[in-house]
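J.: okay, sequence plus prediction incoming.
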Amino acid sequence: MTHQVLICDDSSVARKQMARALPEKWDADIQFAKHGKEAMTILQEGSINILFLDLNMPELDGYGVLQQIQEQKITVITIVVSGDIQPDARKRVMDLGALEFIKKPVSAEDIEHLLTQYGLLAENQESKVTEAASTQPGQINEMDCYREIANVAMGRAADLLARLLHVFVVMPIPKVNTLEVSELTMALQSSADTDTFSAVCQGFIGSGIAGEALLLFYDSSFEDMAKLTKYQGERDEKMELELIMDVASILIGACVKGFSEQLDVNFSQGHPIVLGQHVKEGELIKQGECYWKQTLTIEICYSIENYNINCDLLLLFTEDSLTSLRQKIAYLLE
């Protein structure tokens, strides 16, 4: 039996990695979708019997696809492949009918084991994996690579925060840009004039790569964060500083570690520095100008479901780091 396979992921890097991880001996024809809406159009034709599905996508995310599959009674085996590895993410997709959940980055060994486990891969098959000519994985560029690496790294940070606070962290799609310092404000999430922030910055360096991780914590989030952490004392600047330092330690530490593992680099991290409390975006950027010239900027906007808690994590790589970064991601561009 020739399996009709659909790989749905907004990342061209992830689509290509997933296709490469499939066993060469598998009897399968592969198609690709860039987001959930495109996947649903293909699924409604009725030819697909196995779907590899990402969760965090524009247009229609993976949760929405699973819901529509149920509502439209589409018969398809769905395997979720995601960087969002929170315990509740797995539970939600399984409740929505997914066969299995595997984390990014995928490995050929894990995929072969899973397919064999569920009887989807017969032994002694000839090599027949093919890609439909009209639906190739897509061209990969440098920014695609950074975006997918950030996707996996932010998932690990969200997982740690979710487990510690017993919450569900809403995962965004990372924004990646190369900016001059004068343009850095454009990388921050748009906010109302009344919004103020507290911010922590922490440097990291290793193997010719250097940068700063900048956490911007919305001041409006402190009330719910205090409730969530069951803080009993008086809410003052000292208490707020403790909270933001705790959040920064979790998100910055886990995200930088996620990057280092994927790039095969050992980063040394400096001491966290408080850039300001209850200040405007522009003031934070002005205080940080001594650190940033031209920079590769990766922005991740975290929020916690059912709570008014929001923060932006920016990873700012120096211009001098770009050559080393390109060497490290070369394997993804092949």
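T.: Nice, thanks for sending it over.
J.: CA only for contacts and neighbour counts going forward, please
T.: Fine.
J.: three-state assignment of Leu332?
T.: Secondary structure for Leu332, judged by DSSP: H, G, I helix; E, B strand; the rest coil, is helix.
J.: please apply the same query to Gln262.
T.: helix.
J.: isn't it up against Asn151?
T.: No. Assessed by Cα atoms under 8 Å, Gln262 is found out of contact with Asn151, at 11.2 Å.
J.: more neighbours: the two, which one.
T.: Between Gln262 and Asn151, counted using other Cα atoms under 10 Å, the more crowded position is Asn151 (27 against 15).
J.: now name the helix or strand holding the more buried one.
T.: helix 142-165 (DSSP states H and E).
J.: pull out the buried residues from stretch 299-307.
T.: 299-304, 307 (16 or more other Cα atoms under 10 Å).
J.: list the contacts of stretch 269-289.
T.: 181, 184-185, 195-205, 219 (Cα atoms under 8 Å, 6 or more residues apart in numbering).
J.: this is the other structure I want to compare:
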Amino acid sequence: MTTNVLICDDSGFARRQMARSIPDAWDVNISFAEHGKDAIEQIKDGKGDVLFLDLNMPVMDGYQTMQYIRDHDLPSLVIVVSGDVQAEARNRMVAMGALDFIRKPIDNEKLTTILRQYGLYTGAPEATGKSGQAPIDAAQIVAPKKEDRIDAYRELVNVAMGRAGESLASLFDEFIDLPIPNVNELETTELHMAIAEIHSNTSVSAVSKGFISAGIAGEALVIFNDSNFANIVELLKYDESEVTEALELEALMDVSNILIGACLNALSEQLNVKLSHNHPIILGRHRNLDNLLQSTISRWNKVMAIEIGYSIKKHDIQFDLLLLIPGHAMEQVYTRLVNATEGRHA
């Protein structure tokens, strides 16, 4: 009997990845939803016997969608597929009735195991990780539309953001609220305007760490609103009782190292490259953000700017991770992302 499968994710790139991960021998009819509200309507129309559900989405996120499904007893078996891999995220969704939780990017073998475990798929295990596929050269890729490229970059960063969030949750022993990453291809002059909107008229401190690999280079920055430091230091539980300038500096470096390191490691894994990291440096303390970044962005004409706003709401803590990748590296990032994705689904 055919199973109606619904894939709910705000990223078209992620929806395609998920669809390609479904075992070939599973008799399914696949539909797609871009957010939870869309998914709920389709479940009511009988299109969601099994729902693969993302967490971070606009309109209605995964938590709200799962709550609605439970409250209204909708006939759908839910498997969460998310870049947010915090233990609390998994526990919250399972407590609301989700069958299981799979981290992005999809592991085909694990997906098949879960489907068989719950009796959703009874076919023979399928071979995964085939080798021998030639890598795709940039010239072989049909030039994607800008919005498709941005969507792919956003999904790439969504996974990296989730890994970094998991590391921060462990550091602070708190749940980290994760946003939808803000990804833009900008001229440097436009970047100045975008930066001004992140921390308008606010005194900030920032740590910078460069990264590089074959054809890929960029800079990662963690930007702290200076008013947050006392709360951050308190959560880190240092031995010192007084919040001094030295202790603020230690907190800034500790958080930045974990956040940037986890994010870049996740990018390396997805792009199948080894990104070399520079030692982190203090870009500036107690300064206007636009002035602080002037020297960083002046050497580039065009950049891919990725802004992720992490927060711990109950402690009134917010800080931003800003990834800047110059224009000449963006094509290489896209090519490697497509290659890595093809390899996982070969």
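T.: Great, that's in hand. Please read all numbers here as calculations on a predicted model, not as lab measurements.
J.: superposed, how do the two chains score by TM?
T.: Here the TM-score for the pair of chains, by TM-score structural alignment, normalised by the length of structure 1, is 0.91; 321 aligned residues with a Cα RMSD of 2.0 Å.
J.: ok, which stretches of structure 1 are helices?
T.: Remark: helices assigned in structure 1 by DSSP state H are 12-21, 36-43, 62-71, 87-95, 108-117, 142-165, 222-228, 237-263, 281-288, 322-328, 330-333.
J.: not counting its neighbours along the chain, what's nearest Pro23 of structure 1?
T.: Counting by Cα to Cα, 6 or more residues apart in numbering, Glu112 is the residue found nearest to Pro23 of structure 1 once chain neighbours are left out, at 6.2 Å.
J.: can you tell me what Leu165 of structure 1 aligns to in structure 2?
T.: Taking TM-score structural alignment for the superposition, Leu165 of structure 1 sits opposite Phe172 in structure 2.
J.: Ile273 of structure 1 too?
T.: Using TM-score structural alignment, Ile273 of structure 1 pairs with Ile281 in structure 2.
J.: ok, its match - how many residues close by?
T.: When neighbours are defined as other Cα under 10 Å, Ile281 of structure 2 has 13 of them.
J.: distance-wise, check it relative to Ile223 of structure 2.
T.: Distance check for Ile281 of structure 2 against Ile223 of structure 2: by Cα to Cα, to the nearest Å, it reads 12 Å.
J.: just Gly36 of structure 2 next, same as before
T.: According to Cα to Cα, Gly36 of structure 2 and Ile223 of structure 2 sit 31 Å apart.
J.: so these two - more neighbours on which side?
T.: Neighbour count, other Cα under 10 Å: between Gly36 of structure 2 and Ile223, Gly36 has more, with 28 against 25.
J.: any idea how far Leu120 of structure 1 is from Lys25 of structure 1?
T.: 12 Å.
J.: right, I mislabeled it, should have said Leu184 of structure 1
T.: As judged by Cα to Cα, Leu184 of structure 1 and Leu120 of structure 1 stand 48 Å apart.
J.: same check, this time on Leu43 of structure 1
T.: 19 Å.
J.: neighbour count for those two, which is higher?
T.: The neighbour comparison of Leu43 of structure 1 against Leu120 (other Cα under 10 Å) goes to Leu43, with 20 against 16.
J.: once you drop chain neighbours, what's closest to that one?
T.: Ile74 (7.4 Å).
J.: go ahead and confirm Phe224 of structure 2 touches Leu322.
T.: No. Using Cα under 8 Å, Phe224 of structure 2 is not in contact with Leu322; the gap is 11.1 Å.
J.: cool, thanks, talk later.
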